[in-house]
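**Q** Sharing a sequence plus its predicted fold:
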Amino acid sequence: MLDCKPIDSPMDPNQKLMADQGELFTDPERYRRLVGKLIYLTITRPDLSFAVGIVSQFMQAPHIDHWNAVLRILRYIKKAPGQGLLYEDKGDSQISGYCDADWAGCPIDRRSTTGYCVFLGGNLISWKSKKQNVVARSSAEAEYRAMALITCELMCIKQLLQELKFCEGHPMKLYCDNQAALHIASNPVFHERTKHIEVDCHFVREKLLSKEIVTKFVTSNEQLADVMTKSLRGPRIQFLCSKLGAYNLYASA
């Protein structure tokens, strides 16, 4: 792939990969080795998390379409091989997080995909793109499960920073673009449609009442976790990467 033509997105937004799709790939071990290396690369490339998470679901029996999807990721990497995260002192130690969910986005089992990213002092320190364990019956439920997951991550990071004598006493900010999920978090009355996520509701609300976190609404255009939940176009990915602090080392000044 040294002479391949670069591309501006790691996945085709119009393509949905299925388990039994077309012809089987003749060398599954090669597929697994390459996807394993891409998983390692996501440590410094958050923009690859969603695409690599998708292709890693077909390790057992990859098909030709799955292999072509992996090659597309390599073409995307070729566009900016020196891209990585830049950490700089921005003058504060505020902990904040963005969470998002793509409701029923998986065409195989209709499970939703959770995506979140956590910032410390404006620098990205933690992120995840993960398919949820259960099928969400509404977009609000999918978003709320994402809120519960990032709340766990925020609490772990805060505890670590407290042990290092680094954390200040400010409440952590949690940004979400779903109004229904934010209303459930702040509403003390449980509705019938939220009974099946009651544990998550109690957990998030407990942290809200203790002032450990505060929830904020953010528009979909400013939702930084969007790149963790779905396939996006090139300009959108480039915009979100700049917001996440990912820059190309070899780009001209």
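**A** Yes, it's here.
**Q** hey, let's count contacts and neighbours off CA atoms from now on
**A** OK.
**Q** Going by neighbour count, which residues of stretch 30-41 are buried?
**A** 31-32, 34-35, 38-39 (16 or more other C-alpha atoms under 10 Å).
**Q** try it against this one:
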Amino acid sequence: MGCKPIDTPMDPNVKLLPGQGEQLSNPERYRRLVGKLNYLTVTRSDISFPVSVVSQFMTSPCDSHWDAVVRILRYIKSALGKGLLFEDQGHKHITGYTDADWAGSPFDRRSTSGYCVLVGVAWRTEVWRNRSYGTCV
């Protein structure tokens, strides 16, 4: 709770690789924390991609992977009022987004793809003493 908040959940200039750095002495701590972050992605879609990246290193996490997880936590601290609000607001439309990173893994050149389908879900931004609601973009 005493950390400095940060604006982005992942450093775009850092590419995480297996065996990058020193092995963690307590990998269970890493696995538990990443598991909790994975659960949090249900209502915090803004951290879905970074959590999926750090989830790839569950078998043998290193200190660079731990640093990436800590960065996600620092981002969450800066954006505590954000999240998905599941309530009926009369939206009857379906919106879908997709993206692909062809051969983007520097380790094994595998492709990464993802998608997001929204069915009447609103993104919630809470400001002190004032709430604003809008549709997820």
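**A** Great, that's in hand. Please read these numbers as outputs of a predicted model, since none were measured by experiment.
**Q** how about the buried residues of stretch 30-41 of the first structure in JSON lines, adding distance to residue 102 of the first structure?
**A** Output for the buried residues of stretch 30-41 of the first structure, formatted as JSON lines (distance: C-alpha to C-alpha, whole Å):
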{"residue": "31", "distance to residue 102 of the first structure": "27"}
{"residue": "32", "distance to residue 102 of the first structure": "26"}
{"residue": "34", "distance to residue 102 of the first structure": "26"}
{"residue": "35", "distance to residue 102 of the first structure": "23"}
{"residue": "38", "distance to residue 102 of the first structure": "22"}
{"residue": "39", "distance to residue 102 of the first structure": "21"}
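**Q** Let me see the ranges of the strands in the second structure.
**A** Remark: strands assigned in the second structure by DSSP state E are 82-85, 94-101, 112-119, 122-127, 130-135.
**Q** Please name whichever of those is nearest to residue 62 of the second structure.
**A** For those, the distance to residue 62 of the second structure is smallest for strand 112-119, at 21.6 Å, taking C-alpha to C-alpha.
**Q** Show me where the second structure has its helices.
**A** Under the criterion DSSP state H, the second structure contains helices at 27-40, 48-55, 63-78.
**Q** Adding distance to residue 133 of the second structure, write those out as a markdown table.
**A** Listed next are the helices of the second structure as a markdown table, based on distance: least, C-alpha to C-alpha, whole Å:
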| stretch | distance to residue 133 of the second structure |
| --- | --- |
| helix 27-40 | 20 |
| helix 48-55 | 21 |
| helix 63-78 | 19 |
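**Q** Relative to residue 113 of the second structure, which of the ones you listed is closest?
**A** Judged by C-alpha to C-alpha, the one of the helices of the second structure that comes nearest to residue 113 of the second structure is helix 48-55, at 10.3 Å.
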